[in-house]
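A.B. asks: make a model of this:
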Amino acid sequence: MSGLIEGLPDSVALLCLARVPFYFDPYLLLVCRSWRDAVCSPEFFKARQEVPAVEFLSICTGVREKLWQLYDPLNDIWVILPDIPSETRDPEDFAFVSTAGKLFVLGGDCTYYDRTTDSDVGETATDAVWSYDPILGSWDRRASMLLPRSHFACCVLEGKIVVAGGLNSSFQPISNAEIYDPETDVWVPLPDLPSIGFSASGVVIGGKLHVFYYGLSTVRILENGGCGWAWTVKEYGWLKGPMAVVREEAYVLNDGFVFKLDKELKIQKMVAEAPADCSYFYLGCYFTMIGLGDELYMVGSEEIYVLTVGTETPTLRELPREWYPRDGHTITRSTMLRL
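C.D. replies: This next block holds a predicted model:
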């Protein structure tokens, strides 16, 4: 490759091209042969790694058929991702996380109702793991989990994916936990959860994984101490509801209000009230919160609100509904992708 940008050394020009958002790569390939060769070169991928990281909101819409999308808050652009090339039905009650610059879809319930047989067909829990590389623009099948599961806790801890609890193929709760290294594509067992329950969820706060069960007042905490991974069980007095972390500070939505928590996870102050017309913000149904930069993205089934918490006076705004709905507008999962 030579003469990428007139008047600039190729090394500098390559850094300029690397700053173009990845979703414009197909257009870069069409400019000229030298740009096409540059974008496809190992030097370009290396230059991309030197560019300051950018955070994207990723959502999944639809129930029976999924549509995967990314939102770039810096440029206010939505991007549609390709479908997962799976031969089975798109899962429900799956996990959706991001690490190592890739999106990961794990497990879930792949059953569906077959009218011809008047029965449910498919796997009630799967061990499948898929990853999406936004630079290459493709999904890849990764190593399967050690056990199939749905309705489970899943978080990224120290750059690795931890899954814990959930329901097995017989809809029975399990205590199994495991950890995945995206660099080696290997799953390793973790100590079992000290107790089991239904509908597990998790959040990482202070470098520790906190696992909650619906209806229980205790939290199971996983940390990597001097003697390896270990669980502890504690009673928790903080408010129940969806949680997210912004700049190492935890926030929780409870009964329509967003509260900031202190280091002991006790209420520090009330930050904002959810919009009155969004009943699911109060009920917590089909609702998640994601921290991006200094903002808290409150993602409901049909609306997305952005709460700026990095200022003295928090502000709340609604994100224009410019994402593409599938299967009744329903947003079923969301996560943050950092590139």
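A.B. asks: from here on, just use CA atoms for contacts and neighbour counts.
C.D. replies: OK.
A.B. asks: where along the stretch 201-339 of the chain do the strands fall?
C.D. replies: Listed in chain order, the strands of the stretch 201-339 of the chain (DSSP state E, counting those that start in this stretch) span residues 208-213, 218-225, 228-235, 243-246, 249-254, 257-261, 267-273, 288-292, 295-299, 304-308, 315-318, 331-338.
A.B. asks: helices or strands up against the one helix or strand Arg36 maps to?
C.D. replies: If you go by DSSP states H and E, Arg36 is part of helix 33-39. Helices and strands touching helix 33-39, as assessed by 3 or more Cα pairs under 8 Å, 6 or more residues apart in numbering; DSSP states H and E, comprise helix 25-31.
A.B. asks: regarding stretch 170-179, how distant is the last residue from the first?
C.D. replies: From the first residue to the last, stretch 170-179 extends over 23 Å; the measure is Cα to Cα, to the nearest Å.
A.B. asks: how about that stretch: buried residues?
C.D. replies: Pro173, Ile174, Asn176, Ala177, Glu178, Ile179 (16 or more other Cα atoms under 10 Å).
A.B. asks: what does stretch 51-70 give?
C.D. replies: Taking 16+ other Cα under 10 Å as the basis for neighbour counts, the residues of stretch 51-70 that come out buried are 55-63, 66-70.
A.B. asks: again, but for stretch 178-185
C.D. replies: Of the residues in stretch 178-185, those scored as buried under the neighbour-count criterion (16+ other Cα under 10 Å) are Glu178, Ile179, Tyr180, Asp181, Pro182.
A.B. asks: would you do the same for the sequence below? I want to compare the two.
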Amino acid sequence: MLEGPSFLVARDLPSAYEQESKWIYNTYNVIELSKGKRRLEDAEEIGSTKSSKPLDPVEKEDSILSQPSDNQGTEGDHTGSGSGSLIGQVGKDLSISCLIRCSRADYGSIASLNRDFRSLIRSGELYRLRRHMGITEHWVYFSCSLLEWEAFDPIHRRWMHLPRMMSNDCFMCSDKESLAVGTELLVFGKEILSYVTYKYSILTNSWSPGVKTNTPRCLFGSASLGEIAIVAGGCDSQGNILSSAELYNSETGTWVILPSMNKARKLCSGVFMEGKFYVVGGVGVGSSGMLTSGEVYDLKTRTWHEIPDMFPALNGGSEDNNTPATSKAPPLLAVVKNELYAAYYARMEVLKYDKKRNLWDTIGKLPEQASSMNGWGLAFRSCGDQLIVIGGPRSYHRGFIEINSWDPDDGPPRWNLLGHKQSGSFVYNCAVMSC
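C.D. replies: Here you go, the predicted structure:
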């Protein structure tokens, strides 16, 4: 495990993606021209960049690079050896064109070259340009120990320990929700008198107070799409179950109130699918059982539509019928290529949702080591074009954690072990950051 800033992560040059690797190799050669202050220590091992869709060649790139920079007139334009041109021999625009193709795992090393590069990396401009060009990497963030967070880079299969969260004992022991949006990891919890939000930024590798939601809540459903995220439902500090929803924009740092759902629900799950936000399952008002309905929010029309019986498949098994609904984890859902999957923890199965029939089909098994307590302690997420499961065998002592992945295009689930490390085997929170 590597600790500290992300620039301490070593990289490997992959044999695949030859064309992309040439870009990275050329980028390294160009960066070498600007090393007036310090040498890039592990330059021979620059990593690859994973693109979620093919890049539109020169026209799209030129239109993006011609946009006014958010960083103009800042420190980076007047300091360092490049005097704002970054790689002085090729100019700022071509420098940025090279850098957006580098893996985000390399950005810490690049930022250490001089203040020009550091200012550019910390401004977030490169991530904005990457998003416009469809260049995306997916890193997994999870917590197996109170106030401790790990990051995992599945491309290079590297671990990183995040700085410890600073909070009081009440927050440490309270129920917490998490989501990753843009370049931020948000963690929601409760302190002595109120709900609070903490924000981890990959730009600064540090925690800071985050912006609170308009309606304080916990046990809500949430999901992110690029720089925006939506939270819906949950319950307030008095235990009232909520139907309200809010949208967060990570670029402006603001929460906007959305129309309320048709039904109030807590312990629900949220996903984005086909550009729409879905809330599934949960516990409703005056009900002792799990809700079987789902709701979908259309961002264009700003309306909710209820889907009856969207989630009955995981509520009929005799294995967990004796467990109170409030003791069960929210539905374990993930979306890959606009297809919805669920982890049926009681039977250790993976299910796929048939949108046309409004039914779930069993397609295979979960990894053997993926144990849970009524669904708690197990993470089931999408990571780019793959599904991942994070968990370990149930243990009262310090055990180990595994990250397994499966590409649904490869047929029935055949899990590939991405990472394994000694750790607590109970996953408290998990989020995937795509940027």
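A.B. asks: out of the strands of the stretch 201-339 of the first structure, nearest to Tyr132 of the first structure?
C.D. replies: strand 331-338 (10.6 Å; Cα to Cα).
A.B. asks: so where in the second structure does that closest one end up aligned?
C.D. replies: Mapping strand 331-338 of the first structure onto the second structure (TM-score structural alignment) gives residues 427-434.
A.B. asks: give me the neighbour count for the aligned partner of Phe380 of the second structure in the first structure.
C.D. replies: Matched to the first structure by TM-score structural alignment, Phe380 of the second structure sits across from Met289. Residues within reach of Met289 of the first structure, counting by other Cα atoms under 10 Å, total 22.
A.B. asks: wait, Met289 of the first structure touches Ala250, no?
C.D. replies: No: counting by Cα atoms under 8 Å, Met289 of the first structure does not reach Ala250; the two are 10.9 Å apart.
A.B. asks: who touches both of these two?
C.D. replies: A shared contact of Met289 of the first structure and Ala250, defined by Cα atoms under 8 Å, 6 or more residues apart in numbering, is any residue touching both; here these are Met243, Ala244.
A.B. asks: how much space separates the alignment partner in the first structure of Tyr248 of the second structure from Gly166 of the first structure?
C.D. replies: For Tyr248 of the second structure, the aligned residue in the first structure is Tyr180 (criterion: TM-score structural alignment). Applying Cα to Cα, one obtains 17 Å for the distance of Tyr180 of the first structure from Gly166 of the first structure.
A.B. asks: what's the farthest-apart pair in the buried residues of stretch 51-70 of the first structure?
C.D. replies: Farthest pair in the buried residues of stretch 51-70 of the first structure, by Cα to Cα: Glu55 and Val63, 25.7 Å.
A.B. asks: ok now stretch 343-356 of the second structure, how far from the chain's centre?
C.D. replies: For stretch 343-356 of the second structure, the distance from its own C-alpha centre to the chain's C-alpha centre is 22 Å (Cα atoms, centre = their mean, to the nearest Å).
A.B. asks: can you check stretch 297-314 of the second structure too?
C.D. replies: Centre to centre, stretch against its chain (Cα atoms, centre = their mean), the figure for stretch 297-314 of the second structure is 23 Å.
A.B. asks: try stretch 351-360 of the second structure
C.D. replies: Between the centre of stretch 351-360 of the second structure and the centre of its host chain there is 25 Å, according to Cα atoms, centre = their mean.
A.B. asks: got it, and stretch 256-269 of the second structure?
C.D. replies: The chain centroid and the centroid of stretch 256-269 of the second structure are separated by 21 Å, computed with Cα atoms, centre = their mean.
A.B. asks: contact partners of it?
C.D. replies: Counting contacts by Cα under 8 Å, 6+ apart, the residues touching stretch 256-269 of the second structure from outside are 214, 219-222, 232-235, 241-248, 279-285, 295, 302-306, 326, 329-333.
A.B. asks: and the residues you listed, which of them are buried?
C.D. replies: The neighbour count (16+ other Cα under 10 Å) marks 219-222, 232-235, 241-248, 279-284, 295, 304, 306, 329-333 as buried among these.
A.B. asks: so Ser97 of the second structure versus Asn26 of the second structure, what's the distance?
C.D. replies: As judged by Cα to Cα, Ser97 of the second structure and Asn26 of the second structure stand 11 Å apart.
A.B. asks: kindly apply the preceding question to Gln238 of the second structure instead.
C.D. replies: With distances defined as Cα to Cα, the gap from Gln238 of the second structure to Asn26 of the second structure amounts to 58 Å.
A.B. asks: now do Ala223 of the second structure
C.D. replies: To Asn26 of the second structure, Ala223 of the second structure is 37 Å away according to Cα to Cα.
A.B. asks: so the two - more neighbours on which side?
C.D. replies: More crowded of Ala223 of the second structure and Asn26, by other Cα under 10 Å: Ala223, with 21 against 13.
A.B. asks: report whether that one is found in a strand, as I expect.
C.D. replies: Yes: using DSSP: H, G, I helix; E, B strand; the rest coil, the secondary structure at Ala223 of the second structure is a strand.
A.B. asks: show me what it aligns to in the first structure.
C.D. replies: Correspondence of Ala223 of the second structure to the first structure, assessed by TM-score structural alignment: Cys155.
A.B. asks: list the contacts of its match.
C.D. replies: With contact set as Cα under 8 Å, 6+ apart, Cys155 of the first structure has these partners: Val97, Ile161, Val162, Val163, Gly202, Val203, Val204, Leu209.
A.B. asks: the last one against Ile221, yeah?
C.D. replies: What that stands for is Leu209 of the first structure. Yes: with contact defined as Cα under 8 Å, Leu209 of the first structure counts as touching Ile221 (5.6 Å).
A.B. asks: map Leu147 of the second structure across to the first structure for me.
C.D. replies: For Leu147 of the second structure, the aligned residue in the first structure is Lys66 (criterion: TM-score structural alignment).
A.B. asks: quick check: that match vs Val105 of the first structure, distance?
C.D. replies: Counting by Cα to Cα, the gap between Lys66 of the first structure and Val105 of the first structure amounts to 12 Å.
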